[in-house]
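Visitor: Show me the folded form of this:
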Amino acid sequence: MLLGLGAGTVTAAIAARAFSPFVVVGSAIIDLTPGPMKEAVIRVFGHGDKAFLFVVLAVVVGVVAALAGVLEARRPWLGRVIVLAGGAIGVAAALSRADATALAALPAVVTGIAGAWVLVFLIRRMPAAVPPRAQTSPSRRAFLSWSVAAAAIGVVATIGGQLATRTASAAANARAAFKLPRPAASATPVPAAASFDVSGITPVITPLDKFYRTDVELVIPQLDPEQWSLNVHGMVKHPFTLSWKELNELPMEEHYVTLACVSNDVGGPLISTAKWLGYPVRLLLERAGVTGDADMVYSESFDGYTAATPLSAMTDPDRAAILAIGMDDQPLPFARGFPARLVVPGLYGYVSATKWVVDLKVTRFADYQGYWVTQGWAEKAPVKQSSRIDVPRPGVRLGAGQQWIAGVAWEQHVGISKVEVQVDDGPWNEAELAAAVNVDTWVQWRWSWHATPGDHQLRVRATNADGVQQTSGVSDVLPDGATGWHTVEVSVA
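Guide: Modelled structure (predicted):
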């Protein structure tokens, strides 16, 4: 099986980069897994959820391979049927993908045929029963040598094929050569007063390599921008297709925007802020001419992932909803959606932040549902008001005396007016707010605490710009985002 997977992986690297056998089967498993189960895996394994899937898949393949070997030795044809059936599953998984090409099934076909052939080859060289006192025999040594060789070739081919798939491609070369156009409207610089000098507090602007990532891709897509286009259609007067060249000739805007994932627990890390460069989606929709009683924009990624965004959010002139091509003065990283993605402030990512976007369809919520909505999540998902304690970390041991309690608070597209901190069951104390970058970003806060010896519970709550206080009611992330006050327990010596 190792050799079969290696052969399939090499074939994918040569002829169908996105259709490595492990990847297509893993992607199919993700699509078929119920939403609550996906959420449970993300909650337990975080960014390691995809690695966990690969480990489970490898174990399953190993068990099936062992079973096939035993059955083939006892009943010829039965084991190879199991191996070929595994290849057939890979074929079905590859062809089910929205981005399937004419060669999509080829790696899985090669995996099944190569695996079955090697199975038969080895079984025919398996030695007859060896007397109990005999430790080895020429036939056993030959069988083990062939088996080890097949496994070694399979491992090398699998690793080599994966590396070849991820190395320089037309897309990687194109991104490396691409220079962002100069913005027609630059973002207002981040105020110096937006950051507090508190060790351990979340930076106002998230470093690129620390920006959170949640998506259903097992392998980060690499699209050649010269082959990219955006189709704008549906309930519009003038449908059109926008090419990469045309997009980059449009007047771009810069905006600082905080994005948040609906899977973020209270106090969780799945939220980040960046400076984005892109073209307003509302101007694309104006060009198309929205008609009728449309109320939603149905966006689609190159691989068939979909999201449903309220039309009102896309057309609001006061909301920086953009088709982004740049992030923190660089072309979008592949993991962040290069060549183009959506950024819509104030909405959770699963309804607003489609990466590798290739299609915008103006339609109605009554007619379409996005990917995660079909998995049990809410249809509309404004980001909920929240706050987080970054300093001190849970479980730390502090010294008595003055200590900073600090963190961030947010309600994108509304803004934060006040943050309060409570120690144990004492009074609420108003924290100092840093300057806000804009209404679409989080804001830092801090409060100086005179720590006394003992164990303590620290809580935080925020009040938004409309005077609405963050709810203390606890709710799970399903179906539309977690609520509650972030609480941290610390010890003071």
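
Visitor: C-alpha only now, for contacts and for neighbours.
Guide: Will do.

Visitor: Do you have the strands of the stretch 101-250 of the chain handy? List them.
Guide: 229-234, 240-243 (DSSP state E, counting those that start in this stretch).

Visitor: Proceed likewise with the subsequent sequence, for comparison:
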Amino acid sequence: MTSTTKTAPPAELSVKRIRAWSALLGVLSAAVVLAVAEFFAVFISPASSPVLAVGSLVIDLAPSWLKDLTIALFGTNDKIVLLLCVGLLVLVLAVVIGLIEYARPSWGVILLVFVGVVATIAVTTRAQASASWPMPTVLGVVAGVLVLRLTMIRLRRWVSSAPAAPAATPAGTAAAARAASAQRSSATPNRVPAASRRDFLRIVGVTSIGAVLVGAGARVVNASASVVDAVRTALTLPAAAFPAPAIPAGASLDVAGISPIITPNADFYRIDTALVVPNIDADEWSLKITGMVENEIEITFAELLALPLVETAATLSCVSNVVGGDLVDNAMWLGYPIRELLARAKPLAGADMVLSRSIDGFTASTPIEALQEESRESILAVGMNGEPLPREHGFPVRMVVPGLYGYVSATKWVVEMQVTRFADATAYWTDRGWSAKGPVKVQSRIDVPASNASIEAGTLAVAGVAWAPNTGVTGVEVRVDSGTWEPAELATAISVDTWVQWVYEWEATSGNHIIEVRATDADGTTQSGDPVPVVPDGAEGWHRIGVQVS
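Guide: Prediction:
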């Protein structure tokens, strides 16, 4: 008796399957590019990652209206949305590269190299980039090109050795039976196509696993953040030489749902241009004061902590905050007065602006008079609500300037302050059409009830917060259904630099109602009801909500 070994028939590769494999190989090559680039970025700089660099370049190049729209739609999740969009773009390009490379060999490689050049440009144009920063992207592209070429060669070998899918014939006919029989009888042994298939699947599998492992290894990038967080957590800040006065007993109203008088760090809004939070070693941080000064100064973190620090409460607001928006919060800050450092540097006559610079390249133009005023507690902050600054809020040092929008004053991760003139220098956002000085406008917001809430008739607490930093709020008024403006009760403000809670007791009657609020500051300026967009110097208008009373 003679034994025979049965072999499976060779796999048939339809046009659809070939395209699917081609697209997958494009995605695999892109994954290799990113994995290799991320791996080498661990040893050069996490910020040299091509994904992060491209995302940062998109932030820089995006028009102001698009940034405003993104912030309005997604708030502090804007960076997550941007990364998702960049990821989707990479996926689409990868699929296109794979399809083109199979249909027109070498053109997919050319497109991949072109994308790599764009990513390299993005990396090299980052503010803190060094000569070594392009290396991860270049090495990643080289690896991606090799994977794309090698896998495509094996895919073509498999395709050329496998029989094509049989043409469609009428089912149940004698001709169809004869055609199928002829095909089976003429089929060549499938050892070659089987070997080609195994060779192709082997290299795809090994490369995929390798990309995943290398990409996972690149998560060591996060270890640097963990180290910074560990150092930050272990850091004990010195006690304030000049502590803030105790928060008045009447500063907080007993109204459910109203914004707390002090915003917890985890809830404090975050708007900046950093796609990845900088990881700064506090022991290596220093701040330079340069430009139009008699004495240039450089101060380290240890030297800053050794100075007599002040504690102050201050409300910060983003210029992109719409009327009734939540891009405004209040915290207790610990730091050193900027005016004292400027006094040591001795600005020259004619200087009217300080151009502060972040380690990630962001700049802000602050009127020098705002930093020198005795009545305004402008500080280099090292602490926030009793602990070292969180990384996302500027660790180890940031600027806090009451009364100015953040885009002209609240530089995080600050490393330089250049004394100059508005006529000689511009900053990140002023280059994009925003006003140069950015004083905060008096604003108010309704926290409770929520907009479009359904409530029961009776006495209802309408409450919220109002702010006019460095000036102070002296009054808040509420009106219902365009009626008479009625005064609200103000809580006791911590200081003129912080927001103040307010409440109005409203006798709600059944029906649909519109509630509006407006505030007046210590200078006698009352909010205008005329709507003004956020560009170029902040929104204006009355916060208005609708409620249904049953």
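
Visitor: Which of the strands of the stretch 101-250 of structure 1 sits closest to residue 310 of structure 1?
Guide: strand 229-234 (14.5 Å; CA to CA).

Visitor: now the closest one: which residue numbers in structure 2?
Guide: Counting by TM-score structural alignment, strand 229-234 of structure 1 pairs with residues 286-291 of structure 2.

Visitor: With structure 1 overlaid, report how far the matching stretch is off on average.
Guide: Compared with structure 1 after the fit, stretch 286-291 of structure 2 shows a mean deviation of 0.8 Å (mean CA distance after the TM-score superposition for structure 1).

Visitor: Strands along the stretch 301-450 of structure 1, start to end?
Guide: So, for the stretch 301-450 of structure 1 - with DSSP E, counting those that start in this stretch - the strands run 306-310, 322-327, 330-331, 341-343, 357-363, 386-391, 397-398, 401-410, 416-423, 428-430, 432-433, 443-451.

Visitor: Could you save those as CSV and add columns showing mean neighbour count and distance to residue 58 of structure 1?
Guide: Output for these, formatted as CSV (neighbours: other CA atoms under 10 Å; distance: least, CA to CA, whole Å):
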stretch, mean neighbour count, distance to residue 58 of structure 1
strand 306-310, 26, 29
strand 322-327, 26, 36
strand 330-331, 20, 35
strand 341-343, 24, 32
strand 357-363, 23, 31
strand 386-391, 25, 37
strand 397-398, 16, 41
strand 401-410, 21, 40
strand 416-423, 21, 47
strand 428-430, 16, 52
strand 432-433, 20, 49
strand 443-451, 21, 43
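
Visitor: With distance to residue 45 of structure 1 added, can I get the ones you listed in CSV?
Guide: Below are these laid out as CSV (distance: least, CA to CA, whole Å):
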stretch, distance to residue 45 of structure 1
strand 306-310, 24
strand 322-327, 27
strand 330-331, 29
strand 341-343, 26
strand 357-363, 27
strand 386-391, 21
strand 397-398, 26
strand 401-410, 24
strand 416-423, 30
strand 428-430, 34
strand 432-433, 33
strand 443-451, 28
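
Visitor: Which one of those lies nearest to residue 254 of structure 1?
Guide: Of the strands of the stretch 301-450 of structure 1, nearest to residue 254 of structure 1 by CA to CA is strand 322-327, at 8.8 Å.

Visitor: Can you spell out the matching residue range in structure 2 for that closest one?
Guide: The aligned range for strand 322-327 of structure 1 is 379-384, by TM-score structural alignment.

Visitor: chain center to the matching stretch, what's the gap?
Guide: Mean-position distance between stretch 379-384 of structure 2 and its chain equals 22 Å (CA atoms, centre = their mean, to the nearest Å).

Visitor: circling back: which one, of the strands of the stretch 301-450 of structure 1, ends up nearest to residue 266 of structure 1?
Guide: strand 386-391 (7.4 Å).

Visitor: What are the contacting residues of the closest one?
Guide: 199-202, 266-268, 404-411, 459-462, 470, 483-488 (CA atoms under 8 Å, 6 or more residues apart in numbering).

Visitor: any idea of the angle that strand forms with strand 416-423?
Guide: If you take axes from the mean of the first three to the mean of the last three CA atoms, to 10 degrees, strand 386-391 of structure 1 sits at 50 degrees to strand 416-423.

Visitor: Tell me what angle strand 386-391 of structure 1 forms with strand 401-410.
Guide: Going by the same axes, to 10 degrees, strand 386-391 of structure 1 makes 150 degrees with strand 401-410.

Visitor: Give me the mean distance between strand 386-391 of structure 1 and structure 2.
Guide: Looks like 0.2 Å for strand 386-391 of structure 1 (mean CA distance after the TM-score superposition for structure 1).

Visitor: picking that back up, deepest-packed of the strands of the stretch 101-250 of structure 1, please.
Guide: Mean neighbour count, computed with mean count of other CA atoms under 10 Å, is highest for strand 229-234 among the strands of the stretch 101-250 of structure 1, reaching a mean of 20.

Visitor: Run the chain-centre distance for that strand.
Guide: The answer for strand 229-234 of structure 1 is 24 Å, by CA atoms, centre = their mean.

Visitor: Same check on stretch 274-291 of structure 1?
Guide: With CA atoms, centre = their mean, you get 24 Å for stretch 274-291 of structure 1.

Visitor: Good, we can wrap up now.
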